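Show me the folded form of this:
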Amino acid sequence: MLPHFFDLPWWGYVLYGLVLTQITIACVTIYLHRAIAHESVSLHPIVSHFMRFWLWLTTGMNTKEWVATHRKHHAYADRERDPHSPLNEGIWRMLFLGAVVYSKAANDQETLNKYGKGCPDDWIERRFYTPLKNLGIIIMLGINVALFGPLIGAAMWVVQMAWIPFWAAGVINGAAHYIGYINYKVKDNSRNLVPWGLFIGGEELHNNHHRYLSSARFAARRWEIDIGWIYIRVLSWLRLAKVRMVAPKYGAAES
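Reported below is the predicted structural model:
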């Protein structure tokens, strides 16, 4: 067997995988979604760049591609030109092939030009992150193999690579427009999957987000929990983030 650094009990590998994937989820919801796509929070450059680097390392996702596709989704939510709606693509295709549906829109130059404004366009983005967007996940594979050996390291890497395509592209873009409960009547079919957004960064509260796109907080009712908002409040306390907009209390603007 090839040499590696760690031999962990089964729960150690599970914990390692959960910690890394939850950091990735946090970077998606805070950096890509709330900070860049909707500009509801501004991040300190150190935090912003760490999250951009982490997403490059663990997902290979490009900021402009993600943001442009997401903004187009809001522009045509659950209508014909929505790039990823289960009403157009079917719920099972969105759940298990959501990343394929997303990639089609992300590779459309017209979408990028129209909806990708305001995304990072610095030297490192143009010369490194964009042209070498697949290098990060290769490095991540090498790190996992070095830590845990080829078999377990590769298995951990597969979990990491499947995490965002399933939970974000599949569950949020698919199930959150198909099942769940509604707080607000909106023009699309968005739903809150569960009231406790702890596992997918608060993105579970999808109907709330579709009602107030520019809100940094997705939770609306007192018993709803948005862990992404908790992260943002901690960053704000550390002076590493500044909240720009928060939705009014539930019922205040609806009455």
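
For the rest of this, base every contact and every neighbour count on C-alpha atoms.
Will do.

just checking, residue 84 touches residue 73?
Yes: using CA atoms under 8 Å, residue 84 is in contact with residue 73, at 6.8 Å.

So if I had to pick from the two, which one is more boxed in?
residue 84 (33 against 19; other CA atoms under 10 Å).

so how far is residue 169 from that one?
Separation of residue 84 from residue 169 (CA to CA, to the nearest Å): 8 Å.

cool, and residue 49?
Here residue 49 is placed at a distance of 23 Å from residue 169 (CA to CA).

Show me which of the two is the more surrounded one.
Applying other CA under 10 Å to residue 49 and residue 169 shows that residue 169 carries more neighbours, namely 23 against 14.

shared neighbours of residue 84 and residue 169, anything?
Residues touching both residue 84 and residue 169 by CA atoms under 8 Å, 6 or more residues apart in numbering: 94, 98, 102.

is it true that the first one touches residue 86?
What it means is residue 94. Yes: contact criterion CA under 8 Å: residue 94 and residue 86 qualify, at 6.0 Å.

overlap in contacts of these two?
Contact criterion CA under 8 Å, 6+ apart; residues shared by residue 94 and residue 86: 173-174.

To check against the first, give me the structure of this:
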Amino acid sequence: MIIVIFFIGHWFLSLFFQTFFQHRYASHRMFTTSKGWERVFYLMAYFFEGASFLHPRAYALMHREHHAYSDTEKDPHSPHFFTDVFQMLKATLKTFKDHRMKAIDPEARFKGYFPEWPVIDRMGSSLLSRLLFGVAYTLFYFVFATHWWMFLLLPVHYLMGPIQGAIVNWCGHKYGYTNFNNQDKSKNTSPFDFLMLGELFQNNHHRFPNSANFGKKWFEIDPVYPVMKLMHYLHIIRLRKAYLN
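Have a look, this model is predicted:
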């Protein structure tokens, strides 16, 4: 039972900070916040993403490219140009690494307005940090696992961020329904997206890329948006007024 709680906790905390910090803040600037709170979110993203910490600058650049070139040959991770999800993931990780290492020069329109903390960026992206988190996860399982099958969950802990991203990028552009004609293949995979915290409302998001609420129909609930509204009213963040709805 402890392992199941740990796995679920890690899944949703890692995913929350990926969608809240790297996606909605670093990539889209859906809200503003103080430098102090930005550092708190940075540290929490590093801790909860752990072995698969996602470099915010690289994430933002690649995600902005994805929106600009959605489902075209220039899209860094459209599922319609790969034979399977593993090939897409491999290509995505290469592009992500190139941005992180500054091996490619992005277009000027994609640059700037993303958080940077060089110490955490270097530490979180280092092999040593990833290995230490991996060792911590493994030791936790050795202490608390009660059945052999529980160890099958360990690889997901090691690669949680990329796995979550692959699910969103593959399913969100292949399966589901559409509310809007976005001139791409984005889909809302499910009208009840709790598993991916609203990230699978891709059709809605591509229509309103800067809207903090990914749900647009009355039955589409984005679980992260109420949290952001609460943080807004507590003056931890300030949602952009145009999208406070």
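
Tell me where structure 1 has helices.
For structure 1, the helices defined by DSSP state H occupy 10-27, 45-58, 63-75, 86-89, 91-106, 109-115, 123-124, 135-148, 150-164, 206-211, 227-237.

how far apart are the fourth one and its match in structure 2?
On superposition with structure 2, the average gap between helix 86-89 of structure 1 and its aligned counterparts reaches 1.6 Å (mean CA distance after the TM-score superposition for structure 1).

And the third one, by the same measure?
Between helix 63-75 of structure 1 and the aligned residues of structure 2, the post-superposition mean distance stands at 1.1 Å (mean CA distance after the TM-score superposition for structure 1).

How about the shortest one?
Once the two models are superposed, helix 123-124 of structure 1 sits on average 3.1 Å from its counterpart in structure 2 (mean CA distance after the TM-score superposition for structure 1).

where do the strands sit along the stretch 151-255 of structure 1?
196-197, 225-226, 241-243 (DSSP state E, counting those that start in this stretch).

hmm, back to that, looking at the helices of structure 1, spot the one closest to residue 244 of structure 1.
Among the helices of structure 1, helix 227-237 comes nearest to residue 244 of structure 1, with 11.1 Å by CA to CA.

returning to that earlier point: which residue of residue 94 and residue 86 of structure 1 possesses the greater neighbour count?
Per other CA under 10 Å, whichever of residue 94 of structure 1 and residue 86 has more neighbours is residue 94, with 27 against 23.

Can you give me the distance of the aligned partner of residue 208 of structure 2 in structure 1 to residue 87 of structure 1?
In structure 1, the residue matched to residue 208 of structure 2 (TM-score structural alignment) is residue 212. As judged by CA to CA, residue 212 of structure 1 and residue 87 of structure 1 stand 22 Å apart.

what's the spacing between the residue mapped onto residue 160 of structure 1 from structure 2 and residue 196 of structure 2?
With TM-score structural alignment as the criterion, the equivalent of residue 160 of structure 1 in structure 2 is residue 157. From residue 157 of structure 2 over to residue 196 of structure 2 the distance is 16 Å, taken as CA to CA.

rewinding a little: pick the most buried one from the helices of structure 1.
Most buried of these by mean neighbour count (mean count of other CA atoms under 10 Å) is helix 206-211; its value is a mean of 24.

post-alignment, it versus structure 2, mean distance?
Compared with structure 2 after the fit, helix 206-211 of structure 1 shows a mean deviation of 0.4 Å (mean CA distance after the TM-score superposition for structure 1).

I'd like the distance between the aligned residue in structure 1 for residue 119 of structure 2 and residue 175 of structure 1.
By TM-score structural alignment, residue 119 of structure 2 lines up with residue 124 in structure 1. Distance of residue 124 of structure 1 to residue 175 of structure 1, given as CA to CA: 35 Å.

try residue 123 of structure 1
Separation of residue 123 of structure 1 from residue 175 of structure 1 (CA to CA): 38 Å.

now do residue 153 of structure 1
For residue 153 of structure 1, the distance to residue 175 of structure 1 - CA to CA - is 30 Å.
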